[in-house]
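Enquirer: predicted structure and sequence below. I'll ask about it afterward.
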Amino acid sequence: MSDEDASDLLAELRRPRPYPAVSLTLPTHRHRPENQQDHIRLRNLLADAEKRLAADPQVSKEQAAAVTGNLSEAVDELDPEHFLEGLVLFASADEARTYLVSSTVPERVVIGETYLTRNLVAASARQIPYLALLLSTGEVRLWHGVGYELHEIDQAESGFPVISSGVERDGPPNREGGHGEEQDFRNMLTEADRRLTPLLQEAALPVVVVGLRQHVVTFRELSRHKAVLAADLEVGGLLQATAPELVEQLAPARASLAAIDAEEALKALDAARSGKRYAAGVQDCWQAAREGRVGHLVVEESVRVSARVEEVEGAPRAALVIVDEASDGGGGGGGESGQGVGDGVEDDVVDSLAEMVLDADGDVTFVPDGSLTGTGGIAAALRY
């Protein structure tokens, strides 16, 4: 999915729904035997949602039946064999939507007038586009990835693969006197680096260099694009790997790219602090977001804040009244419900805070817990 498609989807999901709109999130597992328990836990979470809908005085029997019917139908269609690290399920009286995400989510049930999109926002932020350059003795291939989507870039698009013209194709570089063969190998890498240039001019994507250690070292030595060589994966034998096989192998590299992205977000906060364009804490960030002043919001992954908005007559600014500040702790431990709209309490104001920033064309980055000391886990770089 392109960045534009993801933005359009998130914007559509953020629009208000008729109450009750149910958001259900569950940490899941990729492999047996753990994923065989996921469907049982999902059923238990579904039963919890059904009970809460039935007990909600704002929800008619017809509404509850429609929502639970959509939830049940969506759950029936899920296959644990295809689970990733997290499951996000949205349902209202007239729809149900299911998303598998490659990051851990908390176990929660939230009922309100909007869907809880922060987990999708966080997952989308981690879907960093990148190029993977696969090096071998006699051939260089190029792949384009976005999260768990991966496809090989072909000759028509880029001039890849680059093929060696020497006998090295059938063995490792001969370092015991085979100077011509070694030079042929270096020429191949230089040509691959040259063919990267127009692609990087179109989009300066980070490049993951994949291959045996000596291959990676040589390419880095020769490359004119050192600034975008973001990560290395020192492993051989992947030249003929399928996309699913290669995606799994690239997991550490994707984690490195996400860590770099988080580090850049923290640097942006430092620069904003020095330039006195900085806000910290949910109260100040929320107010700045309401005014459209947040250019980049940074949130620790597990921060959750229940709050209500109080409009004060005659006052220029509304007040955000904190009800509860908590951490989801990476997921687990029994679903919890939002307090609904009846008492004006929003279960997770971080969700609407992120929505306000995105709607104003700002950026949102989720960083590891403990990254934002002294801020309550929320800080922002302001436009002014």
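Expert: The structure has been received and is ready for your questions. Residues are numbered from 1 along each chain as shown.
Enquirer: please make it C-alpha for all contacts and neighbour counts, starting now.
Expert: Noted.
Enquirer: buried set for stretch 41-60?
Expert: Arg41, Leu42, Leu45, Leu46, Asp48, Ala49, Glu50, Arg52, Leu53, Ala54 (16 or more other C-alpha atoms under 10 Å).
Enquirer: so who does the most centrally placed residue in the chain touch?
Expert: Centroid check for the chain by C-alpha atoms, centre = their mean gives Ala123 as the closest residue, at 2.3 Å. Contact analysis of Ala123 by C-alpha atoms under 8 Å, 6 or more residues apart in numbering lists Val101, Ser102, Ser103.
Enquirer: so of the residues you listed, which ones are in strands?
Expert: Val101 (DSSP state E).
Enquirer: okay, one more to line up with it:
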Amino acid sequence: MNTHRTRPENQQDPIKLKNLVREAEERLLNMESSRELQPLIERLHQLQASIDHNYNLDSLLLFVNHELAEYVRLPIAVKERVVIDQSFATRDLIRAMHLSAAYYLLVLSKQQARLIEAFNNEVVQEFEGDFPIENTQFFVTNKEEISDPRRHTNMLAEFFNRIDKVVNKSIKDHPLPVLLCTEEEHYHLYKRVADKKELLLEPFLSGNRVEEPAHAIVAAAWPIMEAWKKAQILQRKQELQQAIGAQKVLTDVSEIYQAIKNGQVQSLFVEEGLIQPAVIEQEQVVFVSDQKLSQKEVIDDIYDELMEECMRFGGEVVLLPDGELSQFGGCAA
């Protein structure tokens, strides 16, 4: 369900959640006996009561089964719905993941280096211990060398190389893309001496910001990361177009279903808003109307099911804006 971040709008959220919980309860009781479902319904009500709506973001997802009862707040709008199925509907989690970015910011100057972990426009942590790294030895003091620009560059390259080794040690257990925040000449020099160039992003945040607070640096970096994420999605779309040209694309939902089960799908492309109830009959996907959602054998959303299975078999799910896959009915693999 969609929620609100601030008052007084968020005072509507508990009422909306109550109505959706009631809808879920009614659908459950239409499918099974109340005795079997009472523990599940009680877990749902307990989870509902535990939510403090003062901390809401843009949407709220509840996941409940006999072993688990959890909720997730997301910074994106969602289509409001109740899903009752054998597996959780994770489309919105995947979409939030596609639109979000976890990354490191290496804030660099010729005197100092700081390392910040960020998620979107929020600071996760600033590394301490090995950071900040101060340049206490890699600078020219010899009078004869002060006028030699190559000597200055070599000394700075050595300082950056030492920084790079500490960065790689610090992030080896949790590798993420690294966005450099530095002046342009330093960006190119650092990239030249870096051991793991594949982790360094092409864009960089320009300027000397080593004295700025972490939250200000991350706020300035987020538009760059947001554009980078969108470029990644565009690149995947171009890869799909190439596969279409090579006639290596499946578009029939039943064929996609079979290929996923056989572990033959590397990438599944689905439009963000595509939702379709279905049943599986003799290994074929058969679409049904929303009026049959209360029937036990009906899968609330076959595309959620395909995404879950694709990821379970090691494949990747790529969500595209609505209309991008209209020639294929909204789904391709």
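Expert: Nice, thanks for sending it over. This one's a predicted model, so the numbers in the text were calculated from it and none came from an experiment.
Enquirer: let me see the TM-score of these two.
Expert: Once superposed, chain against chain, the TM-score is 0.76 (TM-score structural alignment, normalised by the length of the second structure); 313 aligned residues with a C-alpha RMSD of 3.8 Å.
Enquirer: re earlier: to which residue of the second structure is the residue nearest to the centre of the first structure aligned?
Expert: Matched by TM-score structural alignment, Ala123 of the first structure corresponds to Ala96 in the second structure.
Enquirer: what comes up buried for the strand or helix carrying its match?
Expert: Taking DSSP states H and E as the criterion, the element that holds Ala96 of the second structure is helix 91-99. Neighbour-count burial for helix 91-99 of the second structure flags Arg91, Asp92, Leu93, Ile94, Arg95, Ala96, His98, Leu99 (criterion: 16+ other C-alpha under 10 Å).
Enquirer: what is the nearest of those to Asp301 of the second structure?
Expert: Using C-alpha to C-alpha, Arg91 comes nearest to Asp301 of the second structure of the buried residues of helix 91-99 of the second structure, at 9.9 Å.
Enquirer: who touches the closest one in this structure?
Expert: Arg91 of the second structure neighbours (C-alpha under 8 Å, 6+ apart): Glu272, Asp304, Met307.
Enquirer: identify the residue spatially nearest to the last one, adjacent ones excluded.
Expert: In space, not counting the residues next to it along the chain, Met307 of the second structure is nearest to Val317; the distance is 6.3 Å by C-alpha to C-alpha, 6 or more residues apart in numbering.
Enquirer: any idea how far the one you found is from Asp304 of the second structure?
Expert: 10 Å (C-alpha to C-alpha, to the nearest Å).
Enquirer: ok, now Gln238 of the second structure?
Expert: 23 Å.
Enquirer: of these two, who's got more company?
Expert: Each of Gln238 of the second structure and Asp304 has its neighbours counted (other C-alpha atoms under 10 Å); Asp304 has more, 22 against 12.
Enquirer: the more buried one -> the first structure?
Expert: In the first structure, Asp304 of the second structure lands on Asp351 (TM-score structural alignment).
Enquirer: cool, Gly323 of the second structure as well?
Expert: Match for Gly323 of the second structure (TM-score structural alignment): Gly370.
Enquirer: before we move on, the earlier item: and the residue nearest to Met307 of the second structure, what does it touch?
Expert: Ile94, Ser267, Leu268, Phe269, Val270, Met307, Cys310, Met311.
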